[in-house]
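Student: based on what follows, work out the 3D shape:
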Amino acid sequence: MSKSIKLAVLGLGTVGTGVLNLLNDNLAELKRRSGHDITITHVGTRRHRDDIDPNICQESDLMAIVRNPNIDIVIEVIGGQTVAKEVILEAIKNGKHVVTANKALLAEHGNEIFALAEQYHVHVAYEAAVAGGIPIIKVMREALAANKIDWLAGIINGTGNFIMTEMRDKGRTFEDVLTEAQALGYAEADPTFDVAGIDAAHKLALLASIAFGIPLQFDKVYCEGITDITLQDVTYAQELGYRIKHLGIAARRYHDGQQKEYGIELRVHPTLIPEDKLLANVNGVKNAVLVNAHPLGATLYYGDGAGAGATASAVMADVMDLIRVLTVENHGHHVPHLAFIPEALSDTPVLPADQMQTGYYLRLQAKDNLGVLADVTRILSDFGINIDAILQKPAHKQGEVPVIILTLPVIESKMNDAIKKIEALDAITAKVVRIRLDELAS
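Tutor: This is a model prediction of the structure:
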């Protein structure tokens, strides 16, 4: 039996307008897929807009909208964490299902929000919070439900990926590309969340909880941005057969020779990837997430990670799922918010940063003296760090030489200690540049 589903959209920025446009363009298709009429009856906006359908009520009082008994689903796309949190909690208490694109809010307050939703028997859907139009949340919660996910790695911030791509392809500096990214609308006037890695860390916290069945723990994500990446390092990495990408990585760690995991790594940082790997060839503003699961193996999910169309697509996909819940007797059964039933979430600890394990790219600035390289390699050996490759460039700048060393994976604390020893050598004239390295699956 056909039912009329009434939606409220809170926020009429890029995403909110995109949702209205998508519904207007694809209304017939959405009705064919759902079997029900879908109508946006209210929008929350601070100023009246003449380009909105006059049949839609424009309202500045967001609380009045979420308390309206005639609204079935609330779509929150206002952003931020204060007002958005208040209206989402109020919507839940009023029995409304919620769709949100707010990764920062969920990463930092999702445990509270999801617990309240369980209490009131409603659902909070958030596909648009990670990787835009790529359906990575649905894939991990549903399509990979029979698998044990061992690790995932993602390019989950389009601004950072655009900057790294331009630096590599066109030999441009970070500052130059950032200015263009702002002009193109890829980066905000204050780009800190993007270039410092905070946006990617919010998204990684969500992906990791879904992958491993752990509570959201944004505060334990190691976060490093791309502001210190130089054109020099991009060039040297290419000479060694690598590309630098800004990645979010979540991985189970196991005791040697055992299946029992002892911790989980959550880290966001620039990463050297072999140039023939799939993630190394994701360019521009595109996003991609590589998931390694048992027994399926590695699978890659690629597409637009932002923009009105991509994000609206993810928002409306969540709406369609919630319509099915609303129109099944007793509201049917839903996939748990974090993929695992709440009482089964794991207490596996997130490892501190000094226990992370990766390979490393090290760039040293050294005096062109006999025996310097031998001293450096001895120090690395003393800490059990194995060298994979060495690149020594011609001497310049008063007899100084750049030396680039690639290492095999090692615990970060050992690398920290080794770098201190190396920097203490008289022949080392600058701080050691360190970029992590991962041999990711194809």
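
Student: only C-alpha atoms for contact and neighbour calcs from this point on.
Tutor: Noted.

Student: could you report the neighbour count for residue 26?
Tutor: Counted with other C-alpha atoms under 10 Å, residues neighbouring residue 26 total 10.

Student: with residue 304 as the reference, measure out to it.
Tutor: 19 Å (C-alpha to C-alpha, to the nearest Å).

Student: so what's the residue count around residue 381?
Tutor: Neighbours of residue 381 using other C-alpha under 10 Å come to 13.

Student: my bad, should have said residue 248
Tutor: Residues near residue 248, counting by other C-alpha under 10 Å: 31.

Student: before we go on, could you also do this sequence so I can check it against the first one:
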Amino acid sequence: MFRKIMVANRGEIALRVLRAARELGIKVVVAHSEADSQSLPVLLADEAICIGPAPSAQSYLNIPNLLSAALITGAEAIHPGYGFLAENPQFAEMCRDHGIVFIGPTPESMHSLGSKAGGREIAARSNVPTVPGTGVLRSVEEALEAAEAIGYPVLLKASAGGGGRGQKVVRSPEEMRTAFAQAQLEAQNYFSDPSLILEKYIELFRHVEVQVMGDGKGHVVHVGERDCSVQRRNQKLIEEAPSRLDEALRQEILAAGVRLAKYVNYQGAGTLEFIVDPEGNYYFMEMNTRIQVEHTVTEMVSGLDLVKLQIKIAAGEPFTLKQSEIVLRGHAIECRINAEDYEKDFRPSIGKVETLHFPGGPGVRVDSHLYAGYSIPPHYDSLVAKLIVHGEDRQEAIARMRRALAETVIEGPGLRTTVPFHLRVMDDELYQRGEVYTDFVARLLG
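Tutor: Predicted structure coming up:
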């Protein structure tokens, strides 16, 4: 097992990794920007090292600074969390070149699965259905030709991206040239890669994802699936496990996820994302080669610590968990608490946290880096807490989440969070009945 690892991330995921490592007896170095010098992971770390000023490009995305920090502190491995460099194969390769273990999949897996075009190709080889679409487009003329063959509406997507960035819905040839240029620009700005692919746009669907763990030698298991259909502008807001799928379809999707991960001898934690339309057709979208924000609901229903498993696999410990040993119980829901004002189009809200109270009681978990007196910086993602509950069934989980949200207090001058939004969702009849597709938030807010 490692003696010391470095966390190359911030916020609640840095704290999550720190806690898992500490329970394994590992010392933790937290790399941080100047803006995060008083963050909770930094205050709780065994060691902390500043890697640059507030802008991500100069700190959390600064590969030379991160590698230097790991070497200076004697860290044997780096956990990248999610976002930032977590899915960057160049970073994983450079870690390996410097004798540092990257806690995640191999650079080769990340190269093959990291782009949407590459993921589509591997899905086809492993007999996993994909949405009708293309490989990387070479020109807008090629996009127009492909759209004509597939049929409008279509979706332009950044091949190297995720989180809805670099995506444009195109409903006619007249829209294509402008949308193509805009999507390329966004893809370049967010992912330093302007490559685009094109897919048939499916208007109404559930977003279902399969959690897998692999040892890099062909042994892969799934840890169930999650429903992530409550989204706004392709950003997930609420996730739950298990999904509300017919059992036969659920098993088929789980098997497809394992099949694809085995095809590339996947190592560590990974997530395969699927579209499921109202008729029960399912299509592979992409694979996220990292731990996900919403891994918590899978942990709640499985009893497994996925971050500890990541670390153990990266350390070379045998991964012997069998599929038959994974038993999922009950229902879990996660609400992402963002520092945003949902009544003003989810406008970011920053400020100092003066009053803070998180809920407790049976089946309630809070992952957060907040503390009273902490000032939320304006430079990063607005996620400030994850509220997760577990119940015997979905009905109890909803009731428990409603109770937990009502107990949550995050207050400060001018500070707003999405707690009121989540309470509104929990009270919504369509949500309570499980009639939720990716257009749910648009319908809810009118």
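
Student: please work out the TM-score for the two chains.
Tutor: TM-score for the superposed chains, counting by TM-score structural alignment, normalised by the length of structure 1: 0.31, backed by 188 aligned residues with a C-alpha RMSD of 5.6 Å.

Student: test my guess that residue 296 of structure 2 contacts residue 389.
Tutor: No: assessed by C-alpha atoms under 8 Å, residue 296 of structure 2 is found out of contact with residue 389, at 9.5 Å.

Student: which neighbours do the two share?
Tutor: residue 334 (C-alpha atoms under 8 Å, 6 or more residues apart in numbering).

Student: go ahead and confirm residue 271 of structure 2 touches residue 214.
Tutor: No: the criterion here is C-alpha under 8 Å, and residue 271 of structure 2 misses it with residue 214 at 11.2 Å.

Student: so which of these two has more stuff around it?
Tutor: residue 214 (26 against 23).

Student: quick check: closest non-adjacent residue to residue 177 of structure 2.
Tutor: For residue 177 of structure 2, ignoring the flanking residues on the chain, the nearest one in space by C-alpha to C-alpha, 6 or more residues apart in numbering is residue 140 at 6.4 Å.

Student: report how many residues lie close to that neighbour.
Tutor: Residue 140 of structure 2: 16 neighbours (other C-alpha under 10 Å).

Student: in structure 1, mark out all the helices, start to finish.
Tutor: 14-34, 62-67, 83-93, 103-119, 136-138, 158-170, 174-184, 192-195, 198-212, 231-239, 308-326, 372-382, 412-423 (DSSP state H).

Student: for residue 41 of structure 1, which of the ones you listed is the nearest?
Tutor: Proximity to residue 41 of structure 1 (C-alpha to C-alpha) singles out helix 62-67 among the helices of structure 1, at 9.8 Å.

Student: list the buried residues for the closest one?
Tutor: 62-63, 65-67 (16 or more other C-alpha atoms under 10 Å).

Student: regarding structure 2, what is its longest strand?
Tutor: In structure 2, ranked by residue count with DSSP state E as the criterion, the top strand is strand 220-232.

Student: what element comes up after that strand heading to the C-terminus?
Tutor: strand 235-241 (DSSP states H and E).

Student: the residue lying closest to residue 403 of structure 1 once chain neighbours are set aside and residue 408 of structure 1: what is the separation?
Tutor: For residue 403 of structure 1, ignoring the flanking residues on the chain, the nearest one in space by C-alpha to C-alpha, 6+ apart is residue 392 at 4.5 Å. To residue 408 of structure 1, residue 392 of structure 1 is 18 Å away according to C-alpha to C-alpha.

Student: more crowded one of these two?
Tutor: residue 408 (17 against 13).

Student: residue 22 of structure 2 - that's part of a helix, no?
Tutor: Yes: according to DSSP: H, G, I helix; E, B strand; the rest coil, residue 22 of structure 2 belongs to a helix.

Student: I figured it was touching residue 15, is that so?
Tutor: No: with contact defined as C-alpha under 8 Å, residue 22 of structure 2 does not count as touching residue 15 (10.4 Å).

Student: so for those two, which residue has more residues nearby?
Tutor: residue 15 (24 against 15).

Student: how near is residue 114 of structure 2 to residue 347 of structure 2?
Tutor: Here residue 114 of structure 2 is placed at a distance of 30 Å from residue 347 of structure 2 (C-alpha to C-alpha).

Student: I misspoke; the intended subject was residue 32 of structure 2.
Tutor: For residue 32 of structure 2, the distance to residue 347 of structure 2 - C-alpha to C-alpha - is 26 Å.

Student: those two - which one has more neighbours?
Tutor: residue 32 (28 against 14).

Student: the closest residue to the more buried one other than its chain neighbours: neighbouring residues, count only.
Tutor: Residue nearest to residue 32 of structure 2 in three dimensions, not counting chain neighbours: residue 50, with 5.0 Å by C-alpha to C-alpha, 6+ apart. Neighbour count of residue 50 of structure 2, defined by other C-alpha under 10 Å: 18.

Student: can you check residue 28 of structure 1 too?
Tutor: Applying other C-alpha under 10 Å, I find that residue 28 of structure 1 has 12 neighbouring residues.

Student: the residue nearest to residue 177 of structure 2 against residue 175, yeah?
Tutor: No: contact between residue 140 of structure 2 and residue 175 fails when scored by C-alpha under 8 Å: they sit 11.1 Å apart.

Student: show me which helix runs longest in structure 2.
Tutor: helix 173-191.

Student: which elements pack onto that one?
Tutor: helix 140-150, strand 154-158, strand 168-170, strand 196-200 (3 or more C-alpha pairs under 8 Å, 6 or more residues apart in numbering; DSSP states H and E).

Student: make it 7 Å
Tutor: helix 140-150, strand 168-170 (3 or more C-alpha pairs under 7 Å, 6 or more residues apart in numbering; DSSP states H and E).
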